[in-house]
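> sequence and predicted structure, then a few things I'm wondering about:
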Amino acid sequence: MKLLRHLALLGYEDGVLSKSISHLFNLQTLNIGSHNLHGIGRLANLHTLPPIHLCKCGCFFNIRELRNMNKVRKLCIYGLCTVSSIRDAKEAHLHSKKNLEILELDFNGRITCEHAKRAVTNKATTTVSGSQLLESFRPHCQSLKVLRIKNLNHGNYPSWLNNASFWNLTELELYDCQSHHFPTLGDLPALKLLMISNMDHVEHIGQEFSSHDQRFSSLVSLHFEHMYRLSEWSEVEYGEFPRLETLTIWRAIALRSLPSVPFLFLRKFTLTECGNLVAFPPSATLQELYIWDCESLKELPALPSLWSLHVISCPSLVTFGHFPLLTVLHLTDPLKDEILTRLVNSHKMLEELSVSSDTKTSICLEPQSLPSLRRLQLICPNLQHCDALASLTSLKILNIHFCSQLDVPDSLPSQLENCILPESL
């Protein structure tokens, strides 16, 4: 089978790669679940190969075997913390792989074979720091589009990470890196998606995150997740992040402040489990806002472009500005009764309303304030009164779940296009 181009071996997760496969010199795609890829380095024409798992004893794969695999398009390497030689890393020759588009480097190490266990037991093994390895793993700058760095066990980032010569890099992920700061990333000219998560030692995001030149000129989507010690994000200058449309901050429980300078093109903001945040910054362009479990949040500013708002578990919210274009509103307890009533009845363009509460016994709907409401959903087990239902002249879809104590006018279902009532569930 010397002319074979594509090979898939299903159900082969725990097997050992046959030595004969290394003679298939024209093989381009290898799809196999086995971790044991020893000897695969002869397949210099491979475009696609399985994830590589390194081991202290080297019985799975030696990083040097990548030396001549210059046609590969995607590399996922796990267990880099077990590499004991910078020379081995340099001999991988990532800088020569002109077709490499996706690179994932994971420094997490799991000993999964008996040989490795004996190696650790019988003799001391030495490894090099993650930052030293990363310096040696500099990829080819013109081809790389996606870079993921995970479980970096050192506080320093490689000097090449913010190099503007990586002009095709569009996606970057940093996960569980043991650093007290972020790398400077603003000079990457094509970067569109940036995901940063589980950075447990970062307490402040400042000017060093951006740069003095590009300032994230192409970034469209920015995600911070599981940032438990992050308390402040500041020093953002006007015009920075000029194309940012989507911003997500999830589980930043210590976060107290957000940048006061508005992002000029921000469209969607998701803010989840940020219990110490008190105020939300203004935005002239924001269209969708999702706020969940922000216990200290007290106020929302006027948001002139907002059309969709989800507020879940914000018990301290006491004031909000004007949302003239609001058409979709979802509210979930705990939320003050007064705030719920004002939010519901202050937006005449509202078309879709959902209220979920385990405590509310009455919801006040003012028909004159809801002339455009077409869809209403109530999930309120203790709800007894919602007297204005029959007066909502534009209502077409009504979903009432678990509201067994609520009396619904008999004439109402016949006026609707779709109706779900408690007794029909």
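Thanks, I have it. Numbering: from 1, shown residues only.
> drop to CA atoms for contacts and neighbour counts, all remaining ones
Will do.
> closest to the centroid, which residue in this structure?
Taking C-alpha atoms, centre = their mean as the criterion, residue 223 is the residue nearest the geometric centre of the chain, at 5.0 Å.
> presented hereafter is structure B, for comparison with structure A:
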Amino acid sequence: MLRSCDAKDALSLFDNLIEINFSGCTECEEVPTLGHLPCLKFLVIEGMDKVTCIGVKFYTMYSDDSYRNALFPALRKLKLKNMNCLVEWQDVMEVTAARVVFPCLEELTIKDCPQLMSAPCHFQSLNKLKIGGVCSTIFEKICSKLTTRTSLDISSVSELAFLPKQIICTSLRSLKIEKCGELSQIPEALHNLSSLETLEVKGCPKLMSFPSIQAAASLLRHLAISCGDEVLPTGLQFCTSVQDLSINDCPNLILIPDLREFRSLTQLEISGCPNLKIIPDIGEVRSLTQVDIFKCQKLTRLPQWLWDCRLNSLSIGGFCEELDVFSILSSMTSLHASLKRLCLYGWTQLDSIPDEIQHFTAIYKLSIKEFDGMETLPEWLGNISSLQWLQLYRCKNLVYLPTKQAIQHLSCANYSKTDGRRRKKMELSLSIIANNIQRRFFHIPIIQKLCGYLVGAMQEGKELKCINEQKSLGSNLVAN
């Protein structure tokens, strides 16, 4: 930060800057003065751990109120993230003679600022607000005067019991709410959102009912619902333009309405519905490419339409143990040549993966989850020449992998988290995900084989990126 007596003149050197990103400046105690920059359009302030206040100096260095031009005159996008000690973000219009602040700001992101207690509310052009990891007081303050928003993304807002009515405006095209543990009510005004194209409500366990969504039926394209009600929102059956439908974590849901008119559907997920017994008919949906139906413990049969789809991605399992779901894989002939991704959910007693997997000749990613009774992976996995990615998750008794020769062709792209960011990792030798395997278990044969594969990869000139010591099988083991 400039602190010299001629700082005002020196700051003019940056007048042509369009984008500024402050990230990980952990020793900085103040945010520099930026409000006068005439060309600044994009600003990110992230991880400045010692900053407790964003005050007047953020906007202007003219303490005598002589600077009356617009502040941040060209700024379009502002992101404020991971500011763990930030308590106050001052509204400059309340403490100076400034009359125009953020006149062009269209997108505002505030994430993971848990101690923030005050913030501005004058954002006259704001269209998109993404806010999370803050308290409900800040959320309500920022939203109190918004009138032009088209997109609202809310996540992990503490103590948020209900959504203020004023945030539901008719211009909204996208509304996403996630991980708001205290949320119990959504305003009835939701039924007036005739422009809504995306509606997602996830991870809100206290939300027991949903307003009607019939008004949005004609334009709604993406719909994700999670709630505690026994039935889904009124009007769902009229949302025939939906392309992506997700119904998950609905513990009391017993019925899903007829979906036969959903002719534009490309992705369907029904999961975490333990009281659901029947999957509804969806008719002839030729556009459907991805189906995920799992963890519906009372489901006793799969829908007949699954046999007629040409999917490229399928996740199934975790049903009533009387349903022998995996034996019917061989009869799904329409999928044998088209399916590229298959995810199977097992249960405690299952001691092997189904032989029927061999019928899928195009599969490149296979995920096997919660096969607790399985100790050995079959050697025939090596016969699936298209298979590139093998993922095992919570197979807690797994001891033996196939021979190196059987799975030596496993090589693909993978995404693994490093320092909180998702980075693409190429040349994956093997991805094994399980639970609670510590370093002291390295004597187990499967661990020895994994180490052997990784050493081999390193000998071929590839650098070993990471092995999670706490969960050696609980991480992606990546050779780069």
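It's in. Keep in mind that this is a model prediction, so the values were computed, not measured.
> quick one: TM-score?
Structural agreement between the two chains, given as a TM-score (TM-score structural alignment, normalised by the length of structure 1), stands at 0.63; 340 aligned residues with a C-alpha RMSD of 4.6 Å.
> what's residue 154 of structure 2 aligned with over in structure 1?
By TM-score structural alignment, residue 154 of structure 2 lines up with residue 149 in structure 1.
> my guess is its match meets residue 80, correct?
No - under the criterion of C-alpha atoms under 8 Å, residue 149 of structure 1 makes no contact with residue 80, lying 10.8 Å away.
> other SSEs contacting whichever strand or helix holds the match of residue 154 of structure 2?
Here residue 149 of structure 1, judged by DSSP states H and E, is contained in strand 146-150. Contact here means 3 or more C-alpha pairs under 8 Å, 6 or more residues apart in numbering; DSSP states H and E; on that basis strand 146-150 of structure 1 packs against strand 102-106, strand 171-175.
> pipe the ones you listed into TSV and attach distance to residue 303 of structure 1 per row.
Shown next, in TSV, are these (distance: least, C-alpha to C-alpha, whole Å):
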stretch	distance to residue 303 of structure 1
strand 102-106	39
strand 171-175	30
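> next secondary structure after the helix or strand harbouring residue 392 of structure 2?
Taking DSSP H and E as the criterion, residue 392 of structure 2 maps to strand 389-393. The first helix or strand that comes after strand 389-393 of structure 2 along the chain, using DSSP H and E, is strand 414-418.
> can you tell me what part of structure 1 that following strand aligns to?
Mapped onto structure 1 using TM-score structural alignment, strand 414-418 of structure 2 spans no residues at all.
> which one's the longest helix in structure 2?
Looking across structure 2 with DSSP state H, the single longest helix is helix 445-459.
> so which bits of that helix are buried?
Burial within helix 445-459 of structure 2, assessed by neighbour count using 16 or more other C-alpha atoms under 10 Å, is assigned to 446, 447, 449, 450, 453, 454, 457.
> packing partners of that helix?
So helix 445-459 of structure 2, by 3+ C-alpha pairs under 8 Å, 6+ apart, packs with strand 464-466, strand 478-479.
> ok, residue 149 and residue 80 of structure 1, which is more surrounded?
Just comparing residue 149 of structure 1 and residue 80: by other C-alpha atoms under 10 Å the higher neighbour count belongs to residue 80, 28 against 18.
> any idea how far residue 129 of structure 1 is from the more buried one?
Separation of residue 80 of structure 1 from residue 129 of structure 1 (C-alpha to C-alpha, to the nearest Å): 10 Å.
> do the same with residue 178 of structure 1
Per C-alpha to C-alpha, residue 178 of structure 1 is found 12 Å from residue 129 of structure 1.
> give me the element the residue nearest to the centre of structure 1 is part of.
Under the criterion DSSP H and E, the helix or strand holding residue 223 of structure 1 is strand 221-225.
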